[in-house]
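Novice: here's my sequence, what's the structure:
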Amino acid sequence: MKKTGKDNEEYAIVLIDGVCHLCQGLTRFIIQRDPACHFRFASLQSELGQSLLEQGGLTPDGGDTMVLIEKGRYYTRSQGALRIARRLRFPWPLAYAMIIVPRPIRDRAYRIVAKNRYRWFGRSEACMIPTPDIRRRFLS
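Specialist: Alright, predicted model coming up:
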């Protein structure tokens, strides 16, 4: 992954469904609880998002999962979500304890929400436009 300029730490990339209201809300949630700016964001629908999916061997037209790319490794569904939670401000790292639940069970719950996200939360015609103060966190 690329390095940030001032602290020279690696950052992780979160690929989200840019038109999904739930995903947009989760992006804002992560940003508010990530004071170290560990995460950067890109839309799954963007050219960069599609390219990163292909590099990771994932289906570019999937869109039913968020993807975390951390230190060159790709994490999807519940595994990605839990890895994000453990990097957020307290108390969210405690959610990582859910990693002990077998992945098929966690991913089943994730898939139910993902399948119904547009119906439950809505969708936009276009990706969200970040405010100027958080624009630097978006890669595309």
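Novice: CA only for contacts and neighbour counts going forward, please
Specialist: Fine.
Novice: how many neighbours does residue 133 have?
Specialist: 7 (other CA atoms under 10 Å).
Novice: what helix or strand does it sit in?
Specialist: Using DSSP states H and E, residue 133 maps to neither a helix nor a strand.
Novice: what's the host helix or strand of residue 27 in contact with?
Specialist: Using DSSP H and E, residue 27 sits in helix 21-32. Identification of contacts with helix 21-32 by CA atoms under 8 Å, 6 or more residues apart in numbering yields 16-18, 37, 39, 41, 88, 117-118, 121-124, 128.
Novice: can we see that at 7 Å?
Specialist: 16, 17, 18, 117, 121, 122, 123, 124, 128 (CA atoms under 7 Å, 6 or more residues apart in numbering).
Novice: let's see this one next, to set against the first:
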Amino acid sequence: MNNINYIILFDGECNFCSFWVKYVIRRDKKDVFRFTSLQSEKGKVLLNKYEVDSALDSVVLIENDKVYIKSTAAFRILRLLGGFRSIFYGLIIIPAFIRNFFYDVMAKYRYKIFGKSDCEFVPTQNRKNKFL
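Specialist: Below is the predicted model:
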């Protein structure tokens, strides 16, 4: 487990967020990402440790003890996955307030568009090692 450098905190009740987690897991060829939901005890501990507001409506990336949120987190995750997805990291040059405006709109309507799960995301047996 020494190669774990990246922790992704996500909304475990959000269907879109769960899809995103599955997408990252399938493409994490170097096995460097670990996951926990924002609602979980471990998620709450990490939010507290890194002084992230627990009311934050965002994906959170912890990369070598540095915290990234919203669009910056999403673009960094894509860059870290490598391959053609890395080109999207170039959008980081767009000012954060513009990127995050679109991120926030998506976050606001994600339940309405993609639905909300009645229970927290539960990983399959063969993916349990990816979760804290």
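Novice: what range in structure 2 matches the very next helix or strand once past the helix holding residue 27 of structure 1?
Specialist: Proceeding N to C from helix 21-32 of structure 1, the next assigned helix or strand is strand 39-43, under DSSP H and E. Under the alignment (TM-score structural alignment), strand 39-43 of structure 1 falls on residues 33-37 in structure 2.
Novice: nearest residue to residue 32 of structure 2 in space, please, no chain neighbours.
Specialist: Spatial nearest neighbour of residue 32 of structure 2, excluding adjacent residues (CA to CA, 6 or more residues apart in numbering): residue 4 at 4.7 Å.
Novice: what's the counterpart of that neighbour in structure 1?
Specialist: So residue 4 of structure 2 corresponds to residue 10, using TM-score structural alignment.
Novice: relative to helix 21-32, how tilted is the longest helix along structure 1?
Specialist: Counting residues, the longest helix found in structure 1 (DSSP state H) is helix 103-121. Angular relation of helix 103-121 of structure 1 and helix 21-32 on a 0 to 180 degree scale: 110 degrees, by axes from the mean of the first three to the mean of the last three CA atoms, to 10 degrees.
Novice: give me the mean distance between helix 103-121 of structure 1 and structure 2.
Specialist: Its aligned residues in structure 2 lie a mean 0.5 Å from helix 103-121 of structure 1 after superposition (mean CA distance after the TM-score superposition for structure 1).
Novice: which part of structure 2 lines up with that helix?
Specialist: Mapping helix 103-121 of structure 1 onto structure 2 (TM-score structural alignment) gives residues 96-114.
Novice: what about the aligned residue in structure 1 for residue 64 of structure 2, distance to residue 122 of structure 1?
Specialist: Under the alignment (TM-score structural alignment), residue 64 of structure 2 pairs with residue 71 of structure 1. Using CA to CA, to the nearest Å, we find residue 71 of structure 1 at a distance of 32 Å from residue 122 of structure 1.
Novice: which element is residue 80 of structure 2 on?
Specialist: helix 70-81.
Novice: now that helix, how far from the chain's geometric center?
Specialist: Computed by CA atoms, centre = their mean, to the nearest Å, the separation of helix 70-81 of structure 2 from the middle of its chain amounts to 8 Å.
Novice: mean deviation, it versus structure 1?
Specialist: After superposition onto structure 1, helix 70-81 of structure 2 sits on average 0.5 Å from its aligned residues (mean CA distance after the TM-score superposition for structure 1).
Novice: nearest residue to the aligned partner of residue 86 of structure 2 in structure 1 other than its sequence neighbours?
Specialist: Using TM-score structural alignment, the partner of residue 86 of structure 2 in structure 1 is residue 93. Distances taken as CA to CA, 6+ apart put residue 86 closest to residue 93 of structure 1, at 3.7 Å, once the chain neighbours are dropped.
Novice: and that neighbour, how far from residue 97 of structure 1?
Specialist: Taken as CA to CA, the span from residue 86 of structure 1 to residue 97 of structure 1 is 9 Å.
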